[in-house]
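**Q** Fold the following, please.
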Amino acid sequence: MPAVRLVEHAPAVRLPLPAAVGQALAASRIVDAAPDPDQPGQWRLRAGSKVGAVTFRLPGTGDFMLRITPKVPIARLFFLMSYALSPSTAPTGHDVDVAEHADVLPAFAHAYERQLARALGQGLIQGYRTTEESALVVRGRVREADQIRRRFGQPLPVEVVYDEYTTDIAENRILRAATEKLLRLPQVPRDVRRRLAHHRGRFADVAPLVGGQPLPAWRPTRLNARHHSALRLAETVLRGASVEHGEGPLRIEGFLFDMNKLFEDFVCTALREALAPYGGRAELQAKGIHLDQGNTVRMRPDLVWYADHGVARAVADAKYKAEKPEGFPEADLYQMLAYCTALGLSEGHLVYAKGNAPHAAHRVRNAGITIHQHALDLDRSPDVLLQDVRTLAEHLASGALV
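**A** From the prediction side, this is the model:
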């Protein structure tokens, strides 16, 4: 299968592509794609913040694959994702298991299969599932209102509801769906695919999910503790990371991460955990904040740290910018100034990935507000990176408690 390989936020490359392929890339908006005006048949392609792999299927042109490699090491990307999903179970140090894979999809498939194998090591978990059905015998409780409304006084069948102890529960349905999703993607390594196919066979008695429906809800408990990591990775496959498009002649299927959101989720989750010893509460994507007194202009800071009595003590925004667009960093500073003004804070904090902004502090004229710019080095080991976040949290707390 022909493949186009790009690097996240790297300079544009010029490649010869069939017109239909170039147009499909442009229409997908996964990358910036435009025909080169100086060289017919050539297309200029540039990747943004999305990384991963996508397969395009076009009648008459065959399949081709787009691969976008992140700038950060694969193991670091998966640490950021794992920590944002579950700080208590995220691997640190050298425990991030992505084998030797250099691409996102093979590494993710490997990591998911390892977690799934650990989860299923003692077999599928079982649980109680509430079932409503029409039956010829009474089982559980009779749904009297439904019996009267549907049966008009007839004794049979009986509308009943009961709790059944089964493997066909939300946790196993999610794991089955994610396993099947990965098996449909062409870039999954052969050995990983073989193990995933073996795991899929263990879900034979578990009902498949209905496409287009919300994922079933599950709740972390002691009984499903060994499944937590696999379930969170499975939800990543089924929710935000998968790409599917099947309308018209073009079919797209793949797996992408948005580095902007990944960095934001990690920074905010790590800051929330690091601020916990200082009391109060940290709210991510804080709601109920307005710029104007009429409450018509809503604002959603990435993180607001509140005192126990509900007064805002600090505000922070995460900015993963692998490039310096026009207006950088002025637009970020203006946004943070608005947050500080609305929340009545004298300090605000912008957190960047290192290389995009230096450590700096800007005292705003006639406002009494200082905006701090911080930089996190994503190339550092997980333990050191988390220590850097704790140092940042200490900075936020010390400024708020003065």
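
**Q** only C-alpha atoms for contact and neighbour calcs from this point on.
**A** OK.

**Q** how close does residue 47 get to residue 244?
**A** 19 Å (CA to CA, to the nearest Å).

**Q** With neighbour numbers in mind, choose between these two.
**A** Neighbours per residue, other CA atoms under 10 Å: of residue 47 and residue 244, the larger number sits with residue 47, 24 against 13.

**Q** Tell me who's in contact with the more buried one.
**A** With contacts defined as CA atoms under 8 Å, 6 or more residues apart in numbering, the neighbours of residue 47 are 6, 7, 8, 9, 10, 12, 30, 31, 32, 68.

**Q** From residue 43, how far off is the closest residue to it other than its chain neighbours?
**A** Distance criterion CA to CA, 6 or more residues apart in numbering; nearest residue to residue 47, sequence neighbours excluded, is residue 31 at 4.8 Å. Look at residue 31 and residue 43: by CA to CA, they are 12 Å apart.

**Q** Overlap of the contact sets of the two?
**A** Any residue near both residue 31 and residue 43 by CA under 8 Å, 6+ apart counts here, and not one turns up.

**Q** So for the two, which residue has more residues nearby?
**A** Set residue 31 next to residue 43 and count neighbours by other CA under 10 Å: residue 43 wins out with 24 against 21.

**Q** same for the lengthiest helix in the chain, what does it pack against?
**A** Assignment by DSSP state H gives helix 382-401 as the longest helix of the chain. Helix 382-401 makes packing contacts with helix 259-275, strand 312-319, strand 370-376 when contacts are defined by 3 or more CA pairs under 8 Å, 6 or more residues apart in numbering; DSSP states H and E.

**Q** Pick out whichever of the contacts of residue 47 sits closest to residue 294.
**A** Of all the contacts of residue 47, the one sitting nearest residue 294 is residue 30; the distance, using CA to CA, is 38.5 Å.

**Q** so what's that closest one closest to, chain neighbours aside?
**A** Of all residues beyond its chain neighbours, the one nearest residue 30 is residue 50 (7.0 Å), with distances taken as CA to CA, 6+ apart.

**Q** And the one you found, how far from residue 17?
**A** When CA to CA is applied, the distance between residue 50 and residue 17 equals 21 Å.

**Q** circling back: hey, which of the helices and strands packed on helix 382-401 is tucked in deepest?
**A** When neighbours are counted by mean count of other CA atoms under 10 Å, the highest per-stretch mean among the helices and strands packed on helix 382-401 falls to strand 312-319, a mean of 24.

**Q** one more, for comparison:
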Amino acid sequence: MTQLQIDAVLTEWQQEGPFPLSPQLQELLGPSEHGPGIAALLGEKLRLTPGFGGLEIAATSYVGRVEVGPLRVTIHPKIATTTLARMLKYVYGLTDLWQPELPTTVLLDEHGLQDLLVQLLVREVERFWRAGLPKVYRPRTDRLEAIRGRLQVEALARRGVLTEPRIPCRYFERTADWHLNQVLLAGLRLARRVCQQPVLARRAEGLVRALDGVEMLVTLRHEDVLRARSGLTRLTETAAPALDLIELLLEGSGIALDGPRELKATAFLFDMNRFFQRFLSRFLREHAAGLRVDDEQTIRGLYRLLPADADLRRRRPPAPRPDFALSDVRGTLSMYLDAKYRDLWRTSLPPEWLYQLSAYALASPNRTSVLLYPTTVAAAQEERIAVCAPANGNQLGSVVLRPVAIDTLGRLAGSTRRADLEQCAVIAKQLVSRYPADTAMPQEAEGQ
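**A** As a prediction, the model looks like this:
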């Protein structure tokens, strides 16, 4: 019986369905002899919920593509391709940031985000390859017709009478076959595998052939990329962006989907929430003058077990870790900020996010926490939520929902023009302010 093909196209945080659900696909989604099921493996990255009415598909902050037998789900980012490319190049320090319209050969609607990452990786490796692959000296021991390096006297003495015109020597050979180049080669092979665009896949294959002589890693692991990054020197530091892109491709394709061998089961999912956090971190560090931004600083002492109950079950009180801690140049903490990749101007605020931000507000010296979220709506405005004591109505703190004009930031990020830098400074000041830009700061808050 022919299975009904399901081709669902969504954007972040969008829900579609119900779709007709065949018995074969239902078996793949749920626990079976092949494993826990595709739905459980994807978890919160992509919610696949089979029900009586059919299959419900709900996207989260992950974008990419999942293919399982007759099911193909594509999640597109709402950010324009050009803007997303500039943001990627800004966050990961890629070259030629201001070249005109880089991603003209990649259409996200047709090829997916992974092709944009593949194109950026191919460009980086091509640039690295044209400059000449870095080589290292490796010690070798061999029998040579002409003496090279150091003569192996002990080996020669053990042989006794010479029976062939070769002498054992120990020497150093300059080679391109070493760990950094091996990781680049493995990254290109991974890029070729996840790429959807044939022309781009051929470019990656051409680079694989150009690295002939470099040994292929059996499997590419995160530890391999970390080792290559830690071994970078002044001569090889230009490979850092390529390693970042390989890490992104490796993270996105690291979901192993088990199913019958005759069925294709692949996934590439990119965490836009993590990427948005990294983008804001770099932007605020560069443009929030006079302030210090620390990433994921643990809040200690917010929760404490009372002495009488501390030894009952030996619990460890939780230590929240907001995305950003804002301090002055002396290190005096001001408040905590969090980044969530969801357009809250268009959608609802999940209660668990409000609970989280409320705890950050109570832990902040100024009793305020800020949630930064991206939006493409020009009319989006800041919202403030008071955290109150129900018994008497007294305000304990406040949570600020602050929109980030992502198209504007994506256009400005990385620019060296004076007017753009001045605009970035104004935006950064607004993002980290306790009060809205159009509201005068109360007298008692001055100097905070």
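
**Q** Can you give me the TM-score here?
**A** The TM-score (TM-score structural alignment, normalised by the length of the first structure) is 0.75; 369 aligned residues with a CA RMSD of 4.0 Å.

**Q** name the element the alignment partner in the second structure of residue 204 of the first structure belongs to?
**A** For residue 204 of the first structure, the equivalent position in the second structure is taken to be residue 212, counting by TM-score structural alignment. When elements are assigned from DSSP states H and E, residue 212 of the second structure belongs to no helix and no strand.

**Q** For residue 212 of the second structure, grab the count of nearby residues.
**A** When neighbours are defined as other CA under 10 Å, residue 212 of the second structure has 12 of them.

**Q** ditto for the one 3 residues further on
**A** Number of residues near residue 215 of the second structure (other CA under 10 Å) recorded here: 16.

**Q** The first structure: helices as residue ranges?
**A** When assigned using DSSP H, the helices of the first structure occupy the ranges 19-28, 74-85, 104-119, 144-151, 170-183, 190-201, 228-238, 259-275, 330-343, 382-401.

**Q** The fourth one aligns to what range in the second structure?
**A** Alignment of helix 144-151 of the first structure against the second structure: no match, by TM-score structural alignment.

**Q** Can you pull out the residues in contact with stretch 217-237 of the first structure?
**A** Contacts to stretch 217-237 of the first structure, defined as CA under 8 Å, 6+ apart, come from residues 85-86, 89, 112, 115-116, 118-120, 125, 170-171, 174-175, 177-179, 181-182, 242, 255.

**Q** meant to ask about stretch 304-313 of the first structure, not that
**A** The contact list for stretch 304-313 of the first structure (CA under 8 Å, 6+ apart) reads 279-286, 314-316, 343-345, 400-401.

**Q** how close does the spatially most central residue of the second structure get to residue 323 of the second structure?
**A** For the second structure, the residue nearest the mean C-alpha position is residue 275 (4.8 Å; CA atoms, centre = their mean). According to CA to CA, residue 275 of the second structure stands 12 Å off from residue 323 of the second structure.

**Q** same thing with residue 118 of the second structure?
**A** Residue 118 of the second structure is 28 Å from residue 323 of the second structure, by CA to CA.

**Q** which of those two has more neighbours?
**A** Taking residue 118 of the second structure and residue 323 together and counting by other CA under 10 Å, residue 118 has the greater number of neighbours (28 against 22).

**Q** What separation is there between the alignment partner in the first structure of that one and residue 78 of the first structure?
**A** In the first structure, residue 118 of the second structure lines up with residue 109, judged by TM-score structural alignment. When CA to CA is applied, the distance between residue 109 of the first structure and residue 78 of the first structure equals 11 Å.

**Q** can you give me the strands in the stretch 51-200 of the second structure?
**A** Across the stretch 51-200 of the second structure, reading from the start of the chain, the strands by DSSP state E, counting those that start in this stretch fall at 54-59, 62-68, 71-76, 136-144, 150-151, 167-175.

**Q** got those as CSV, with distance to residue 281 of the second structure columns?
**A** CSV is the format used below for those (distance: least, CA to CA, whole Å):
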stretch, distance to residue 281 of the second structure
strand 54-59, 25
strand 62-68, 19
strand 71-76, 23
strand 136-144, 36
strand 150-151, 53
strand 167-175, 39
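
**Q** Of all those, which one comes closest to residue 360 of the second structure?
**A** For the strands of the stretch 51-200 of the second structure, distance to residue 360 of the second structure was read as CA to CA. The smallest value, 25.1 Å, belongs to strand 62-68.

**Q** Can you check which part of the first structure the closest one sits on?
**A** Under TM-score structural alignment, the counterpart of strand 62-68 of the second structure in the first structure spans residues 50-56.

**Q** Give me the buried positions along that stretch.
**A** Residues of stretch 50-56 of the first structure classed as buried: 50, 51, 52, 53, 54, 55, 56 (neighbour count, 16 or more other CA atoms under 10 Å).

**Q** got the contact list for the residue nearest to the fourth one when sequence neighbours are not counted?
**A** Computed as CA to CA, 6+ apart, the closest residue to residue 53 of the first structure that is not its neighbour in sequence is residue 67, at 4.4 Å. With contacts taken as CA under 8 Å, 6+ apart, residue 67 of the first structure has the following neighbours: 3, 4, 5, 6, 51, 52, 53, 54, 103.

**Q** how does it look with 7 Å?
**A** The contact partners of residue 67 of the first structure, by CA atoms under 7 Å, 6 or more residues apart in numbering, come to 4, 5, 6, 52, 53, 54.

**Q** which of those also appear as contacts in the second structure?
**A** Mapping the contacts of residue 67 of the first structure onto the second structure (both residues aligned by TM-score structural alignment, their matches' CA atoms under 7 Å) leaves 5, 6, 52, 53, 54 still in contact.

**Q** Let me know the closest of the residues you listed to residue 393 of the first structure.
**A** Residue 393 of the first structure lies nearest to residue 52 out of these, by CA to CA, at 31.5 Å.

**Q** measure the closest one to residue 82 of the first structure for me?
**A** For residue 52 of the first structure, the distance to residue 82 of the first structure (CA to CA) stands at 16 Å.

**Q** was I right about residue 241 of the first structure contacting residue 253?
**A** No: taking contact to mean CA atoms under 7 Å, the distance of 10.9 Å between residue 241 of the first structure and residue 253 leaves them out of contact.

**Q** Can you pick out the residue with more neighbours from the two?
**A** Per other CA under 10 Å, whichever of residue 241 of the first structure and residue 253 has more neighbours is residue 253, with 20 against 16.

**Q** Map that one onto the second structure.
**A** With TM-score structural alignment as the criterion, residue 253 of the first structure matches residue 266.

**Q** Ok, residue 296 of the first structure next?
**A** With the correspondence set by TM-score structural alignment, residue 296 of the first structure lines up against residue 317 in the second structure.

**Q** returning to what we had before: who touches the residue nearest to residue 47 of the first structure in this structure?
**A** Applying CA under 7 Å, 6+ apart, we find residue 31 of the first structure in contact with 25, 45, 46, 47, 48.
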